[in-house]
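*Asks:* Could you look at this predicted model? Sequence included:
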Amino acid sequence: MDERHLVVISGGLSQPSSTRLLADRLAEATAGELHEHGVTAHVRVVELRDLAHDVVDQTLTGFARGDLADAQQALAAADAVIAVTPVYAASYAGLFKSFVDVLDPDALRGTPVLVAATGGSARHSLVLDHALRPLFAHLGADVVPTAVFAATDDWADAGGDDVHPLPERVRRAGRELAARVAGRAPTRRAGLYDAVPSFEDLLGGA
C-alpha cells in the first residue's frame, strides 16, 4: 500500500479546543478516504499553541529553532495539509497568521490544502473565502474546493446531517483532499546529505 504524509495545523489556543476537534475529524475523514484509494496516511498534528514563543522568536530573529523548525520541515515535505484556525476579529487568529508568515514562501507551493475554521456563529463562515483561501492561494497551494466552518451549534448532538450538515461537509472535504493526494506522486523527502556532492563529482575535473 502506498504511503502519504498528512500534516494538520491546529490554531486553537485553548485546551481542549473545538479547532483541534474539527482538525481531527477532517484528518480522520481524509485518512479514511485515502485508505479507499489504497493509500496509508501518516498524520502529524502541529499544535500552534505549543509553538507560540518560537514563532515570536523567529519573527524577531529570522531563525527557527527546535520544534518550530521541525514543524516547518514537516510542512515542506507534506503530501497534503489541513489548516484549521479559530476566528478572531472576523479573520484568522493572529498566531495562525504569524506561523504562516515565518514559513518559507515556497513551502506549500503546489501542495494540496484543505482550509477550515471554527467560530461562535455561522456569520463568521465568510472567513473561509475572504481570508483563508486568499492566504493559501498567495502561497501557491492547491486549495480544495470544499472548505469547512464549524460554529458552536454545529457540535450539537440533535438532528441528522440534514439539520446539522457539518458531518457531510467534513466527509466531502476529506474526499476532495484524498482525491488530490492519491492522484499525485509522493512528495520527495530530501535526506540530510542529499545536497552533498560525491567524491566522484568533486574529483570529476581532476
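*Replies:* That came through fine. In this text, all values refer to a predicted model and were calculated from it rather than measured experimentally.

*Asks:* When you work out contacts or count neighbours from here on, use the C-alpha atoms and nothing else.
*Replies:* Will do.

*Asks:* What lies in contact with stretch 67-78?
*Replies:* 4-7, 46, 51, 54-55, 81, 103, 107-108, 111, 187-189 (C-alpha atoms under 8 Å, 6 or more residues apart in numbering).

*Asks:* swap in stretch 32-41?
*Replies:* In contact with stretch 32-41 (C-alpha under 8 Å, 6+ apart) are residues 1-6, 31, 174-175, 178-179, 181-182.

*Asks:* buried ones in it?
*Replies:* 32-35, 37, 39-41 (16 or more other C-alpha atoms under 10 Å).

*Asks:* Same question for stretch 139-148.
*Replies:* Neighbour-count burial for stretch 139-148 [16+ other C-alpha under 10 Å]: 139-144, 146-148.

*Asks:* hold the first one in mind and look at this next one:
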Amino acid sequence: MKLIAVSAGLSTPSSTRLLADRLAESVRGELVAQGHAASTEVVELRELAGDVAHHLVTGFPPPRLAAAIDAVTAAEGLIVVTPVFTASYSGLFKSFFDVFDPAALTGKPVLVGATGGTARHSLVLEHAMRPLFAHLRASVVPTAVYAASEDWGSGGDEYTDGLPARIRRAGGELAALMAARPAPAEPEDDVTALERQLADLRFD
C-alpha cells in the first residue's frame, strides 16, 4: 500500500513536516501490524511553490508537479498537514489542491492535520480543512490532528488526550480505511478485452 503525506511547511526544520512524519509512522505501523506491506512518501510543497504558480497561470504542470499530482492521485491513503495562516490553511496548500481534477480524490481515505502557535486555531481543521476535502469527495477520517507549540512533548491530562494519543487514534482510523478499500482492478489488455467482447456476443 502506498501512503502519501503532503506537508505545506515553509521552514526547515518544520513542525508541519514533523507532524506529517509522525502521522505517517503511525499509519504505516498500523498497516504493518495488520499484515499489509506499506510504503510512505512525503511531498514537500515548499519545493513545488514555483511549479504550482506556473500551473495556475498556464494550465500545464511542470514535471516535478505532475509527478507529485500522480503520486497523490495513485496513493491508497493520504495525509495532509498545513500550518495555520490567518485562521485557515496556507495559500500554498490550497493552491496545490486547486490544480487537481475535481474527481481525482473521490473516495480516497484522507487524514487532515494542522500546526500553529496556539490552540485557539485548532478549529481550522473543522471549518476549513474538512470542508475542503469533503468538497473533493474524499473520505476524511473522524479524528483530525492539530499540534500547537505546547502540544509537543505533552502527554495530555485526564480530560484531554495528548498529541501522541491523537496521532495513534488518527493513524489507526486511516489504516483501517485503507485496508478496507478494494484493490483496483488490473486493466485488461486489448486482446483480453476483445476476447471478452466476442464471448459476450449472442448469435441467432
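*Replies:* Thanks, I have it. None of the values given here were measured: they were computed from a predicted structure.

*Asks:* Which members of the buried residues of stretch 32-41 of the first structure are positioned in strands?
*Replies:* Cross-referencing the buried residues of stretch 32-41 of the first structure against strands under DSSP state E gives 39-41.

*Asks:* how about Val6 of the second structure, secondary structure?
*Replies:* Counting by DSSP: H, G, I helix; E, B strand; the rest coil, the backbone at Val6 of the second structure sits in strand.

*Asks:* residue in the first structure matching it?
*Replies:* Counting by TM-score structural alignment, Val6 of the second structure lines up with Ile9 in the first structure.

*Asks:* before we move on, back to that, output the contacts of stretch 32-41 of the first structure as TSV; include the columns secondary structure.
*Replies:* Formatted as TSV, those follow (three-state DSSP):
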residue	secondary structure
Met1	coil
Asp2	strand
Glu3	strand
Arg4	strand
His5	strand
Leu6	strand
Ala31	helix
Gly174	helix
Arg175	helix
Ala178	helix
Ala179	helix
Val181	helix
Ala182	helix
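
*Asks:* okay, among those residues, which ones form the most distant pair?
*Replies:* Maximum pairwise distance among the contacts of stretch 32-41 of the first structure (C-alpha to C-alpha): 19.2 Å, between Met1 and Gly174.

*Asks:* Thr143 of the second structure pairs with which position in the first structure?
*Replies:* Using TM-score structural alignment, Thr143 of the second structure lines up with Thr146 in the first structure.

*Asks:* One more: Pro102 of the second structure?
*Replies:* Aligning on TM-score structural alignment places Pro102 of the second structure opposite Pro105 in the first structure.

*Asks:* Tell me how far the residue nearest to its match when sequence neighbours are not counted lies from Arg4 of the first structure.
*Replies:* Spatial nearest neighbour of Pro105 of the first structure, excluding adjacent residues (C-alpha to C-alpha, 6 or more residues apart in numbering): Leu139 at 6.3 Å. Distance, Leu139 of the first structure to Arg4 of the first structure, using C-alpha to C-alpha, to the nearest Å: 21 Å.

*Asks:* can you check Gly110 of the first structure too?
*Replies:* According to C-alpha to C-alpha, Gly110 of the first structure and Arg4 of the first structure sit 15 Å apart.

*Asks:* Could you do Val102 of the first structure as well?
*Replies:* 25 Å.
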